[in-house]
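Chemist: Next comes the sequence, and after it the predicted model I'd like to discuss.
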Amino acid sequence: MSATGPAQPFGTPYLYRNWRYLELQFRGGVAQTRMLRWAPDWLQVGYTRTMLAALLLRPRPARIGIVGLGGGAQAKFCHRHLRHSRIEVVEYDPGVLALRDAFKVPADDARLAVELGDGAAWLRERGGRYDLLLVDAYDVDGIPPALSAVAFHRDCAAALAPGGVMASNLYATDARAHLGRMRRVFGPRLKTLQETGVDNRVVFAWRDPLAAMPDPEAALRALPWLARLQLAAPMRRLAAALAGSPL
C-alpha cells in the first residue's frame, strides 16, 4: 500500500490504497475505515456491522443520528438500505470531511445531511430526535474526553426518541470506566458485545424498557437482502446476548 501525497504529520487523516480497498488512517498501520473498492457500500470492518445490529431493537428508524463520519461506512449503508430513514451526521475533523468524496459518501440530499461540528454540542441541540443513534467518534488518541463523560451520555439518552436505541464503539479507551459512566445514565438498559480479535467493544443502550424480547428473524426480514447478508450474524449474536438481560 502507498499513502496518497507526501508524508503527513502524526494524527492527520490520510488515505492508503491497494488494489482491493481504500483505508482511512490516522497513524501508520492502523485502519480506521476500510472500503472495498468494488463494493463501497459494504460494511467491511466487523464492528460497523455489529453497531448496525441495533436495528434489531428499532427495525425501521425514521431518523438516524451519527456522531463521527470517518469513511462514511455506516452513513452509506443506511442511505442505501434504509430508504425510509433520514440520516444526520456530524464530523469534528475537517481533514476527515475532506475525504468524503474519496470514500464515495453520497452528496447531501433530502435523506442525508453531513456537517462539520463538535459532536457533543451538536447532540445537545437534538433532544428527542433520533430513533437510532450511532456514536463512532475517535481520533489518534482514542475517544475524546467530551464524548466519554457522563454529561455526554445524558445528552445521548435525551437525544433518543421514545423507543430509541444507541450503539457506541469503544476503541482505545478505558472500557471499564466508560461503561461505568454509561450505566449511570442507562442503568440496566445496556448490553456490550466484544469484537473478536480486535480492540473494539460495541455498547448498545436503549431509552425505554423493551416490551418484549426482539426477534432477529423478523428484523432481518424487514431489510433488503444485501443488508440481511451483512447483519444476520451480529443481530443473532445481539439477540442471544439480550436473552439473559432484563427487559
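Modeler: Cool, the structure landed. Residues are numbered from 1 along each chain as shown.
Chemist: only C-alpha atoms for contact and neighbour calcs from this point on.
Modeler: Will do.
Chemist: Pull out the buried positions in whichever helix in the chain runs longest.
Modeler: In the chain, taking DSSP state H as the definition, the longest helix is helix 225-242. Neighbour-count burial for helix 225-242 flags 227-228, 230-232, 234-236, 238-239, 242 (criterion: 16 or more other C-alpha atoms under 10 Å).
Chemist: Repeat that for stretch 94-110.
Modeler: For stretch 94-110, the neighbour count (16+ other C-alpha under 10 Å) marks 96-97, 99-100, 103-106 as buried.
Chemist: Let's have those residues in CSV, adding distance to residue 136.
Modeler: Putting the buried residues of stretch 94-110 into CSV (distance: C-alpha to C-alpha, whole Å) gives the following:
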residue, distance to residue 136
96, 13
97, 14
99, 17
100, 16
103, 17
104, 19
105, 16
106, 19
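Chemist: Closest one of those to residue 79?
Modeler: Distance to residue 79, by C-alpha to C-alpha, is smallest for residue 106 among the buried residues of stretch 94-110, at 8.2 Å.
Chemist: Secondary structure element holding that closest one?
Modeler: Element membership for residue 106 (DSSP states H and E) is empty, with no helix or strand holding it.
Chemist: Could you pull up the residues touching it?
Modeler: Residues near residue 106 by C-alpha atoms under 8 Å, 6 or more residues apart in numbering: residue 76.
Chemist: How is the closest residue in space to residue 158 that isn't next to it in sequence assigned, secondary-structure-wise?
Modeler: Sequence neighbours aside, residue 127 is the residue nearest to residue 158 in space, at 5.2 Å (criterion: C-alpha to C-alpha, 6 or more residues apart in numbering). At residue 127 the chain is in coil, as set by DSSP: H, G, I helix; E, B strand; the rest coil.
Chemist: Comparison target, given below:
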Amino acid sequence: MATKTRTKTDPDNLPEVTISEDSEVRFLHLGTEWVQGSMLIKQPFEIELEYVQRMMAWLLFVDPDSVAQRRAMQLGLGSAALTKFHFKKLKMDTTAIEINPQVVAACRTWFKLPPDSDKLSVILGDAAEVVRHAPFHGSIDALQVDLYDHEAAAPVLDSPDFYTDCRHMLTDEGCMTVNLFGRDASYERSLESIKAAFGADAVWAFKPTRDGNTIVLAQRTPSHPSRMELLARAEVVQERWGLPATKWLKVFKPAQP
C-alpha cells in the first residue's frame, strides 16, 4: 500500500504471515497488528469486511446475467476474500496476483482458498510487472487493486503510470476498484493519479469507511447510469449475491472533477 511507488520488491525481504482469530472471524496479518484480510469462520466464502464488499461495486455496471461469463483479477491476495467470492459465488474465471508465497500458503491452509483449476489461478508475481504483461491486456472485466505492505502505510503502487497499465488490462466494460488507505497516503493525490489514467468522467468514489478505507472505482469506458438504474441493479446484486448494494448508493457517487 503506497504513494511510495514500488518498482521492485525484494523477494528475500517479505514480511512473515501471522494468523489471529476470535470466536467468529479469522484474521491475516503481515507480522504486525494491521489486519490484511479476514474470514467468517462459519461462512468462508462470504466477504466479511465492509471495504472489501465495496470493492464489488463493479457489479453495478454490468448485466447480472453476464457475470459468470466474465473474468476477474485481484492484485494482492490478502485473505483471498475477493478471489474466493469471484470464483465460488460469482462462478467467474478468476486470477489473483500475490508476491508473497507465505500469503498464498496461509490462504490455502487457513482461509479455504481452493486449489488452482481451469477457472482459478493464483500467480506468484509482482503486480507492477503483471499489469504490463500484454497477454492480459483487454481481458479483465473486474480488476481489484489492494496492494499494501506489512506497515499498511500507503499503497505500494500508486502512480499514474501504474493506473494506466491497469486500464490497459480492462475490457471495454471493465472496471477497476482500488482500496485507498494508510497513515501516509494522500487520498487526493491517489485520486488524481487515477483520474489522469482513466479520465475524470470515468471515476467514482465511496465515502470512507469508519476504519478509513476509501474505495475508488474507475471504468475503462465512462458511463453515467441514473440513480434509479443503479438502484435497480443494486437490488438484483443484493438479492442474488447477498452484498449490501442498496446501501452503497448512499455513499457512492461520481468523483468530483
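Modeler: Looks like it arrived, so ask away. Predicted, not measured: the structure shown is a model, and the values here were computed from it.
Chemist: Do you know the score for how well these two fit?
Modeler: Between these two chains, after superposing, the TM-score reads 0.85 (TM-score structural alignment, normalised by the length of the first structure); 232 aligned residues with a C-alpha RMSD of 2.4 Å.
Chemist: rewinding a little: using TSV, lay out the buried residues of stretch 94-110 of the first structure together with secondary structure and distance to residue 197 of the first structure.
Modeler: Output for the buried residues of stretch 94-110 of the first structure, formatted as TSV (DSSP: H, G, I helix; E, B strand; the rest coil; distance: C-alpha to C-alpha, whole Å):
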residue	secondary structure	distance to residue 197 of the first structure
96	helix	26
97	helix	29
99	coil	28
100	coil	28
103	coil	25
104	coil	28
105	coil	28
106	coil	31
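Chemist: out of those, who's nearest residue 206 of the first structure?
Modeler: Using C-alpha to C-alpha, the buried residues of stretch 94-110 of the first structure come closest to residue 206 of the first structure at residue 105, 27.9 Å.
Chemist: returning to that earlier point: remind me what the longest helix of the first structure packs against, helices and strands.
Modeler: helix 46-52, strand 190-194, helix 216-221 (3 or more C-alpha pairs under 8 Å, 6 or more residues apart in numbering; DSSP states H and E).
Chemist: what's in contact with the last one?
Modeler: It refers to helix 216-221 of the first structure. 55-56, 59, 228, 231-232, 235-236, 239.
Chemist: same check, this time on the shortest one
Modeler: With contact meaning C-alpha under 8 Å, 6+ apart, strand 190-194 of the first structure is reached by 183, 200-206, 238, 241-242.
Chemist: one more time with 10 Å, if that's ok
Modeler: 47, 50-51, 165-170, 179, 182-183, 200-207, 234, 237-238, 241-242, 245-246 (C-alpha atoms under 10 Å, 6 or more residues apart in numbering).
Chemist: Those in strands, which ones?
Modeler: Counting by DSSP state E, the members of the contacts of strand 190-194 of the first structure that fall within strands are 165-170, 200-206.
Chemist: Same list (those) but as a markdown table, adding neighbour count and distance to residue 143 of the first structure.
Modeler: A markdown table is the format used below for these (neighbours: other C-alpha atoms under 10 Å; distance: C-alpha to C-alpha, whole Å):
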| residue | neighbour count | distance to residue 143 of the first structure |
| --- | --- | --- |
| 165 | 29 | 20 |
| 166 | 29 | 17 |
| 167 | 26 | 15 |
| 168 | 23 | 11 |
| 169 | 22 | 9 |
| 170 | 25 | 8 |
| 200 | 18 | 12 |
| 201 | 20 | 13 |
| 202 | 22 | 13 |
| 203 | 21 | 14 |
| 204 | 24 | 17 |
| 205 | 25 | 18 |
| 206 | 27 | 21 |
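Chemist: Distance to residue 194 of the first structure added to these, as TSV?
Modeler: Compiled in TSV, those are given as follows (distance: C-alpha to C-alpha, whole Å):
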residue	distance to residue 194 of the first structure
165	18
166	16
167	13
168	12
169	10
170	9
200	6
201	4
202	6
203	9
204	11
205	15
206	18
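Chemist: For the counterpart of residue 182 of the first structure in the second structure, give its distance to residue 133 of the second structure.
Modeler: Per TM-score structural alignment, the equivalent position to residue 182 of the first structure in the second structure is residue 194. Per C-alpha to C-alpha, to the nearest Å, residue 194 of the second structure is found 20 Å from residue 133 of the second structure.
Chemist: The two - which one has more neighbours?
Modeler: residue 194 (28 against 13; other C-alpha atoms under 10 Å).
Chemist: ok, that one touching residue 157?
Modeler: No: the pair residue 194 of the second structure / residue 157 is not scored as a contact, 11.5 Å apart, by C-alpha atoms under 10 Å.
Chemist: Need the residues touching each of these two.
Modeler: residue 163.
Chemist: so how far is residue 138 of the second structure from the aligned partner of residue 162 of the first structure in the second structure?
Modeler: Under the alignment (TM-score structural alignment), residue 162 of the first structure pairs with residue 172 of the second structure. Using C-alpha to C-alpha, residue 172 of the second structure is found at 7 Å from residue 138 of the second structure.
Chemist: So for those two, which residues contact both of them?
Modeler: residue 220.
Chemist: what residue of the second structure matches up with residue 19 of the first structure?
Modeler: Here residue 19 of the first structure is matched to residue 23 in the second structure, going by TM-score structural alignment.
Chemist: same check, this time on residue 38 of the first structure
Modeler: So, by TM-score structural alignment, residue 38 of the first structure is matched to residue 42.
Chemist: Was I right to think that match contacts residue 111?
Modeler: No: contact between residue 42 of the second structure and residue 111 fails when scored by C-alpha under 10 Å: they sit 11.0 Å apart.
Chemist: now the helices for the stretch 51-200 of the second structure?
Modeler: For the stretch 51-200 of the second structure, the helices defined by DSSP state H, counting those that start in this stretch cover 81-84, 101-110, 127-130, 160-169, 187-198.
Chemist: Can you tell me which of the ones you listed is most buried?
Modeler: The highest average neighbour count among the helices of the stretch 51-200 of the second structure, using mean count of other C-alpha atoms under 10 Å, belongs to helix 81-84 at a mean of 26.
Chemist: starting at the chain centroid, how far to that helix?
Modeler: In this view, helix 81-84 of the second structure has its centroid 9 Å away from the chain centroid, taken as C-alpha atoms, centre = their mean, to the nearest Å.
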